[in-house]
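In: got a sequence here, can you build the structure:
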Amino acid sequence: MKELVVYCAIILPDGFTILILVKLFKDGGKEAKKKDRSTSPVKCFFVRFESNAAIDDGKEYVLSGKTVQEARSVFMHVHTLPSMAKYMARFSLILSKTMKLEDDLSNLNFMVEGDIPCKDKDKKPVYKDGKLCIHSDGTGYISEDLALKCPKDVFKGSIMNGANVEIGPIGALLGESPDTMQADSYRRVPPLLIQIRFFYKGYAVKGTLLVNKKLPPRTIQVRDSMVKVEPDLNLSNICTRNSLEVVTTSNQPKRTSLSKNLIMLLSYGGVPDNFFMDLLKNALEESQGAFSNKRTALRVALNRGGLDELLAAKMILSGIPLDESYLQYRMSIMLNEDRKGLLSGKLPITDSYHLMGTVDPSGVLESDEVCIILDNGQISGKVLVYRHPGVHFGDIHILTARYVKELDEYVGHAKYAIFFPSNGPRSLADEMAGGDFDGDMFFVSKNPQLLDYFKVSEPWTENCTTPEGPSRRPSEFSDEELESELFESFLKTRFQPSYAMGMAADNWSAIMDRFLTVEDSNSSEKTLMKENLKKLIDLYYEALDASKTGKKVIVPEELRVAVFPHYMEQENSFKSTSILGKIYDHVKAYQEEVSRKEVQKLPCFNVEVSEECRSKWTVLYEQYRKDMTYVLNSSNKEKNDAAANALYDVYKKVLYGGAELVERQRPMNQISEEALAIYNICYEYAIKKDDVGKCGFAWKVAGSALLNLHVLGLGEKTLSCAPSVLKELFS
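Out: Take a look at the predicted model:
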């Protein structure tokens, strides 16, 4: 495991120096972080202002001679914001995972327009708490010529199936050049919607841009709601770094699944348990196809290739039969990983999509209508629409999708989005968990059964319970005071993080689970539960925005439960009989029913080798087992995996004379014979122990040689192919 040690000295205003030793290493990913309450989402980035290194030879750096405040102004005039919470939230936009759009912005036609107001039945603007309610929150326009410069299929700053990620303007400052995929196939039709971070002459803009064929060339038109930082007109001595950054584009929807929250809300709305159980059974039956269908098996092996460095995929592509003992063992492990999603309610569903949302530029749609553009153009009919992570009973809407001819004049042949109306007293996105159009994705389903069963509830209305704390404007601090305030905020966030959002969500789940199983709808218990759910919903939505508002959200004791449904896998639990409990139990039982695979050798590898060769690897295999027992002495899975891989490398070197078969330093005939010896020794030991996992040494050490032998035995040659291409073909 690679480890980087960084020493960082921080000098405080009172003269004290803090020396921080930072160790950076590959962690266990999201699952490990969820279990470790001491972890924090806070990241440290080190930015160079000056350099005395000989390699730089005194060259002036872009931040040379600037104060920290002046350096921040290179990106945006963040000091103009009204609070410290917004200061930190908005400046972090430069760290978004983005792809820089390579274009000279010096002759850009940049416009800031007003938002589309919500209007009541008398056509008067609607206000809430003195603030104008709007339909166009977070979305603007981009001219077609500029949109064509943007690659399609961008997700979180990289082109799906192969592009590199650039950390926005930080990457640009460091001189990195993004892979923008100039291929013509990515240029013919522009992305319909582009989620962006835009830094321009002190502005910081966040939101989505809809391609608009009506705009003049080289035009970007943003709404007031998209402008997160405005320029300081008095600041003229700082040269800003203008940069248009692409986060995500509106992409072709992949296979869509339900979620835990959505299942609970659908269940509350009248969708019966057997509907979800049928979806689950279909998913489990389909997953079993990986043991008999090569296409299904390869898709699973590619998607879960990180578990075994694509070994299972290589075996399948080399013609190893799907009933081979070790291959079936690896497929079982991968399928169990896939089924973990099923445990938490991620049930695949047909006729459903995740689409990026925006507002109808034509103004044609009525308040209960949407326009949806998919592969074959616009669709019509009733649709169910939901925005994650909605937890309110009314966060699911039933709307009418209709054809809007006028849209063609704006977007042409661009695809994949849902357009919401610009008419009515309230934005439909806001009705769904307080959503907007700055990149929010919406679950859209035209599944006929779902539409037939579900009955809508009144939409959520905001009910603030947490007051905003007092906060000085950043401009009111001196430079030294501002740095001290920011550092103090960093320490609080890192070492005293708020768990209000997770706590509200967990308690909502626990109470909602019980709420769904109480049969007497008029009982006082159910009435109390519904009131507590509403309070938790308000707290949860406040906690979602707490980093921007600066609110200190607290979940009171009376809203906290003592026990949780067993499927949440917490220490204090009860046996849930809700639909989520049934799904969890069914998947668990299904996994336990999978029979153990008998270990058998492939006939093509079950051959005699010389006694000398067999004796050599019998001794080495015994030594390996001793070594592996020694290295697997840590409770940390990542450390154990790294140690095991290092041990495999030792024995690869013995077999190949190099790190891999392609780097071999030994004759191929010797390598082939010894690979067969390893295979037979391992499999015989696995048969003796009745443990197919013991076959792993053969494939992890001699796998390349064994696959080469198998392909030669078929009378064929191997074909090189990038894993990303295979994933694209079989996704």
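In: only C-alpha atoms from now on, for both contacts and neighbour counts.
Out: OK.
In: show me what counts as buried in the helix or strand hosting Ala85.
Out: Here Ala85 is covered by helix 84-91, with elements defined by DSSP states H and E. In terms of neighbour count (16 or more other Cα atoms under 10 Å), helix 84-91 has its buried residues at 84-88, 90-91.
In: now do the helices in the stretch 351-500 of the chain.
Out: Listed in chain order, the helices of the stretch 351-500 of the chain (DSSP state H, counting those that start in this stretch) span 408-411, 428-431, 448-453, 479-495, 500-517.
In: adding mean neighbour count and distance to Leu173, write the ones you listed out as TSV.
Out: Putting the helices of the stretch 351-500 of the chain into TSV (neighbours: other Cα atoms under 10 Å; distance: least, Cα to Cα, whole Å) gives the following:
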stretch	mean neighbour count	distance to Leu173
helix 408-411	17	34
helix 428-431	24	36
helix 448-453	13	50
helix 479-495	14	22
helix 500-517	20	35
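In: can I get those in TSV with distance to Leu105?
Out: Converted to TSV, the helices of the stretch 351-500 of the chain look like this (distance: least, Cα to Cα, whole Å):
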stretch	distance to Leu105
helix 408-411	23
helix 428-431	32
helix 448-453	47
helix 479-495	31
helix 500-517	40
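In: so for Pro603, which of those sits nearest?
Out: For Pro603, the closest of these is helix 448-453, at 50.0 Å, according to Cα to Cα.
In: so what's the gap between the closest one and the chain middle?
Out: With Cα atoms, centre = their mean, to the nearest Å as the basis, helix 448-453 stands 29 Å off its chain's centre.
In: stretch 499-519 too?
Out: 24 Å.
In: what's next to that stretch, contact-wise?
Out: The contact list for stretch 499-519 (Cα atoms under 8 Å, 6 or more residues apart in numbering) reads 261, 264, 267-268, 526, 529-530, 533, 536-537, 539-540, 543-544, 553-555, 559-561, 563-565, 576-578.
In: filter those residues to the buried ones?
Out: Neighbour counting by 16+ other Cα under 10 Å classes 261, 264, 267-268, 526, 529, 533, 536-537, 539-540, 543, 553-555, 559-560, 564-565, 576-578 among the contacts of stretch 499-519 as buried.
In: another one to check against the first:
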Amino acid sequence: MVGCNGKKGKIGIFTFLIFFIVKLSLLICLFIKLVLLHGVIFVPFIFMKFYFFDSFHSQMFLLKKIENPIRKFETFEATRTVKSPPLNIFFPFCISSYVYFGLTMANNSHEDVVLLPQAVEALISRICNEQEQPRLGYSTRQALAEVGEEASLRILEKIQRTEIRTTFDRFVMYMIRNDSNGNGSPQKRAKSAQLNSSPFSSPAKTCPLMMNSQGGDNVNVTTASVTPIQSSSVNANREGFSPQSVATPLLSSLTNVGREEVFSPQLAALGELEFRKAFLILSYIGQNKLEQVITADHIRSLKNLGMDEFEQEIWDSLGQCYARADRVKLLEGEGKTNEYHCHVQENGTYRFKGPYFERTRSHLQRVLGDDNVLSVKFETEGKSPLDSGCVGFKKVAKEGILVGLRRYRFFVFKSGGKEAKKKDRSTSPVKCYFVRFESNAAIDDGKEYVLSGKTVQEARSVFMHVHTLPSMAKYMARFSLILSKTMKLEVDFSNLKFNVIKDIPCTDKDKKPVYKDGKLCIHSDGTGYISEDLALKCPKDVFKGRIMNGANVEIGPIGALMGESPDTMQADSYCRVPPLLIQIRFFYEGYAVKGTLLVNKKLPSRTIQVRRSMVKVEPDSNLSNICTRNSLEVVTTSNQPKRASLSKYLIMLLSYGGVPDNFFMDILKNALEESQGAFSNKRTALRVALNRGGLDELLAAKMILSGIPLDESYLQYRMSIMLNEERKGLLSGKLPITDSYHLMGTVDPSGVLESDEVSIILDNGQISGKVLVYRHPGIHFGDVHILTARYVKELDEFVGDAKYAIFFPCNGPRSLADEMAGGDFDGDMFFVSKNPQLLDYFKVSEPWTENCTTPEGPSRRPSEFSDEELESELFESFLKTRFQPSYAMGVAADNWSAIMDRFLTVEDSNSSEKTLMKENLKKLIDLYYEALDASKTGKKVKVPEELRVALFPHYMERENSFKSTSILGKIYDHVKAYQEEVSRKEVRKLPFFNVEVSEECRSKWTALYEQYRKDMTYVLSSGNKEKNDAAADALYDKYKKELYGGAELVVRQRPMNQISEEAFAIYNICYDYAIKINDVGKCGFAWKVAGSALLNLHVLGLDEKTLSCAPSVLKELFS
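Out: Just a heads-up that it's a prediction; the model follows:
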């Protein structure tokens, strides 16, 4: 035994000595090799690295993998400029080198990431991509940080112009040594080395990134802090995470080949899922940490499920436990847009919601893809976060938002425009979007991405050269054009003839150009031309990026190959007569163009001509290395006008112009009598149900069309709600008026019209005679014009048979559109009426002339900022827009309404009170029009206290009010008397549905209905209507699946006889409960869950067949 142990001891010592000698010989060989290659002694450094892997298995693991590196080393030796002895002689050196580099890479995760200036990082990324080089190692990046930004750029620019014959790292180190006499000062080097010191990261901390760099250093991530929800909670304070600032490069989404994952298994599994599924998991875990609520194996087990099944599984296991009020309604199908939401709190934490379904898409979403765009809502409770400096919000903007293993960064925001006048400060019309720049998710590996390797500024240049704008005030106002909801037309830009043409100047009686404040006045502001062949590609009836008649137009073959969705239209065969006017957003080679294009049959094919006034962003001729995404986007077309209505502003202006109160009251009484017929007249009921179909997904319309009697309890209840909604419009002065239209405007291309003439094309061609023309939201006495409509034969040569627009003259000293609340032709709609009574009564006033009272503040050009300064300035601008919105427009409009109400009721026209009121009205009008354009001019408009009133008319429903006797007060009082009381409808069953069912069936749905009531009580407890509606829809879907075995009757998975019996049971159980508590609203469950089955049964009971019909066709027939 002793001898045996002694033998083992000798063998152990002998083995130790052998490996010690091998290790020492390797170090000596490596020392010699590195002296030859680098001229630097690395022995201590290598010694530490080698001994860090102190186990025999770790060391031999490296030695076993030398075969391929040796082959690569042979190639390296053959191409190296300074030759060392042949490889076959210095074979140990190969092993040594490989051990050195292998140890270096294996030990990367223990080194800090060196943050370099944004320009340096961008240039490194470009060199790597152009010359197919791996990213720089830690020591090289550290050396670049020490020499400073200026010297680094000088070195890298030289390298970019030279073919790299060795390695990128070696070339950089060589250039740094030879650039020691450059211009980099110690001060600059110190500043560059401390770039990671900022209010958003601690310089003493490691700077790990949630991404990998192609062929570069591995990055250390603390797995305990990388769950999206929990990491968001820690983002503002956590020790283990301090990501790149916007001054660092935005690297492409890259692979994990040859790397060891350093994030949690759950995140790795999440990164393997389709993004929509991954996001749904993050949405349904609420404020919880991913690792605490689900395992990696569970995530992977769901990978191959269909989306509906996946959602149900995640809801059952996570959503109903952690996010009960946030269930989403998933809709499959082409052409549907998914919106992903992120809610950020003041402390920098965030959580996700969605995805939500949208029917339209923006240019931003189309270029990047839905899943690469994140809608971000910054939320606060109590006082404005601006008071505390918005530290948490700014940190999120600086670091970006982590969605699993993807990073999204601040990109664009859009002010609410006219919506901003709303006083509800709990919500905001300001929209903010972050977009993806980086990803470490497996699902993104190897995929092309348009923003790969780009800085934020370079990324914005993919859409337009927005940096060329003259002021910061216009920067986001123009860049946010990419957020317009549009439809893309497929255009071959290689053959496109694009011209910027001059605007038509306003001229005086001597035909000389008219200038105002040194600026040329023009007639053609915002409108250009498009050739007929291109106009034919555009469908008719487009409104805010959607085809309103529901036509399903196939995309062209090129668009299909490019993965375009059906909102990309190739419609040559669809529209034989093109739309007369097309409101567009046009992005072309750095240009950003906004306005309307008039079809022009005289133009050569494939031609677009835009006026100089339409060009919102000019291209940068020096920016040739960024390829912009060209696109012709349609917002709206000139469509067949629907029934027009008056507005409260127009009613007050018409009243001022001499239209008597009886004229408006007669219109109101007719409208109320017609609406009341909805309870007895099927045609009227169907019209109301179709117009208000968004309130119940057309359920009431379906009930009427299926033969359900109009006196059915729940149908009467729904009709009452819809009629009250219609009457809300009447309360605010939206009175339907005959012989009136809303038409898109443009300028006369023939030049025939005189300064007081227009040409109007309707269904049957051009019309003639006097017309009243107004542009909303005008509030000046002279914003309403009486003009002469005339037939212009020359127009046919330009537009052919195209219809629906109003043409204004291009003669005279001022544009008629400008006379109406400062309008133009970039898509503005004009109210046009040929109502004979209205024309007889109304007397026109002098038009409005601009009288600016608010000076423009100083503004630097965007090009004068550094990239980091620009991002900071833009986000500051967003925060002010979001949390310090200007309510000047709303305040001016409300005070104008209050004073105008009194002005119309004071009988003595010569009184000093009326004179003072008129002067105040004019001042408020000027402020109102300035506030309309404040987002583009940068003006800070304020309404002074002397123009503010203490009391408002009672119809404005304010606390401090007076009883108004004006026409708007009379309208309000008359409509209020007609308001329908919806809660006292008697509940009765239809005999057809009052049938007996089996006890088993009744028991099943009695229990389910009781559970539904409990679930709905919980759902409605959130107090947020948007949340409530979404959660309620999801709850109804749950019980639909219980009934049908699928989402609806048409995709049922259960026998029809079982569905029919259970539908009868649901109807009777719900109605019995509603009768018991005398609440007709409780009948809704039966129709929202079993409605399809009940209606199908009712039609079968009538022994009739159903006809398929698009809702838009019905609206057209019954409007």
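In: drop the TM-score for these two in here.
Out: Once superposed, the chains reach a TM-score of 0.90 (sequence alignment, normalised by the length of structure 1), with 713 aligned residues with a Cα RMSD of 3.5 Å.
In: show me the buried ones among the contacts of stretch 499-519 of structure 1 that map onto strands.
Out: Among those, the members found in strands (DSSP state E) are 564-565.
In: ok, for Met84 of structure 1, nearest residue in space, not its chain neighbours?
Out: Pro474 (6.0 Å; Cα to Cα, 6 or more residues apart in numbering).
In: show me what that neighbour aligns to in structure 2.
Out: Per sequence alignment, the equivalent position to Pro474 of structure 1 in structure 2 is Pro862.
In: how deep is that match tucked in, by neighbour count?
Out: When counting by other Cα atoms under 10 Å, one arrives at 22 neighbours for Pro862 of structure 2.
In: wait, it touches Thr468, no?
Out: Yes: contact between Pro862 of structure 2 and Thr468 holds when scored by Cα atoms under 8 Å: they sit 7.3 Å apart.
In: centroid residue for structure 1?
Out: Geometric centre of structure 1, nearest residue: Lys156, 8.1 Å, by Cα atoms, centre = their mean.
In: wait, isn't it in contact with Thr248?
Out: Yes: using Cα under 8 Å as the test, Lys156 of structure 1 is close enough to Thr248 to be in contact (5.4 Å).
In: following element in sequence after the lengthiest helix in structure 2, please.
Out: Taking DSSP state H as the criterion, structure 2 has its longest helix at helix 2-38. With elements assigned by DSSP H and E, the helix or strand that comes after helix 2-38 of structure 2 is helix 43-52.
In: so where is that next one in structure 1?
Out: Helix 43-52 of structure 2 maps onto no residues of structure 1, going by sequence alignment.
In: got it, and stretch 678-696 of structure 2?
Out: Counting by sequence alignment, stretch 678-696 of structure 2 pairs with residues 290-308 of structure 1.
In: and the end-to-end length of the matching stretch?
Out: Using Cα to Cα, to the nearest Å, the end-to-end distance of stretch 290-308 of structure 1 comes out at 16 Å.
In: what residues sit buried inside that stretch?
Out: Neighbour-count burial for stretch 290-308 of structure 1, counted by 16+ other Cα under 10 Å, picks out 290-291, 294, 296-305.
In: would you indicate which residues of stretch 989-1006 of structure 2 are buried?
Out: Taking 16+ other Cα under 10 Å as the criterion, stretch 989-1006 of structure 2 shows 990, 1001-1002, 1005-1006 as buried.
In: take the residues you listed and keep only those in helices.
Out: Using DSSP H, those in helices are 1001-1002, 1005-1006.
In: can you find the partner of Thr1017 of structure 2 in structure 1?
Out: Match for Thr1017 of structure 2 (sequence alignment): Thr629.
In: Ser523 of structure 1 versus its match, what's the distance?
Out: To Ser523 of structure 1, Thr629 of structure 1 is 59 Å away according to Cα to Cα.
In: near Glu542 of structure 1, how many other residues are there?
Out: Using other Cα under 10 Å, the number of residues around Glu542 of structure 1 comes to 24.
In: that one is in contact with Glu462, isn't it?
Out: No: counting by Cα under 8 Å, Glu542 of structure 1 stays clear of Glu462, with 9.2 Å between them.
In: check the gap between the alignment partner in structure 2 of Asn669 of structure 1 and Glu1048 of structure 2 for me.
Out: Matched by sequence alignment, Asn669 of structure 1 corresponds to Asn1057 in structure 2. Separation of Asn1057 of structure 2 from Glu1048 of structure 2 (Cα to Cα) stands at 16 Å.
In: higher neighbour count, those two?
Out: Shown here are Asn1057 of structure 2 and Glu1048; by other Cα under 10 Å, Glu1048 has more neighbours (18 against 9).
In: residues contacting the aligned partner of Asn447 of structure 1 in structure 2?
Out: Mapped onto structure 2 by sequence alignment, Asn447 of structure 1 lines up with Asn835. Asn835 of structure 2 makes contacts with 738-740, 771, as judged by Cα under 8 Å, 6+ apart.
In: hmm, 6 Å instead?
Out: Asn835 of structure 2 is in contact with Asp739, counting by Cα atoms under 6 Å, 6 or more residues apart in numbering.
In: mind checking how far it is from Glu157 of structure 2?
Out: Per Cα to Cα, Asn835 of structure 2 is found 71 Å from Glu157 of structure 2.
In: coming back round to it: so which of the contacts of stretch 499-519 of structure 1 belong to helices?
Out: Among those, DSSP H puts 261, 264, 267-268, 526, 529-530, 533, 536-537, 539-540, 543-544 in helices.
In: which one among those gets closest to Tyr61 of structure 1?
Out: Leu544 (38.5 Å).
In: so what corresponds to that closest one in structure 2?
Out: By sequence alignment, Leu544 of structure 1 lines up with Leu932.
In: can you count the residues close to Ile1069 of structure 2?
Out: Ile1069 of structure 2: 19 neighbours (other Cα under 10 Å).
In: actually, Glu945 of structure 2.
Out: Other residues within reach of Glu945 of structure 2, judged by other Cα under 10 Å, total 7.
In: for Glu611 of structure 1, see how far away the alignment partner in structure 1 of it is.
Out: Taking sequence alignment, Glu945 of structure 2 has Glu557 as its aligned residue in structure 1. Per Cα to Cα, Glu557 of structure 1 is found 73 Å from Glu611 of structure 1.
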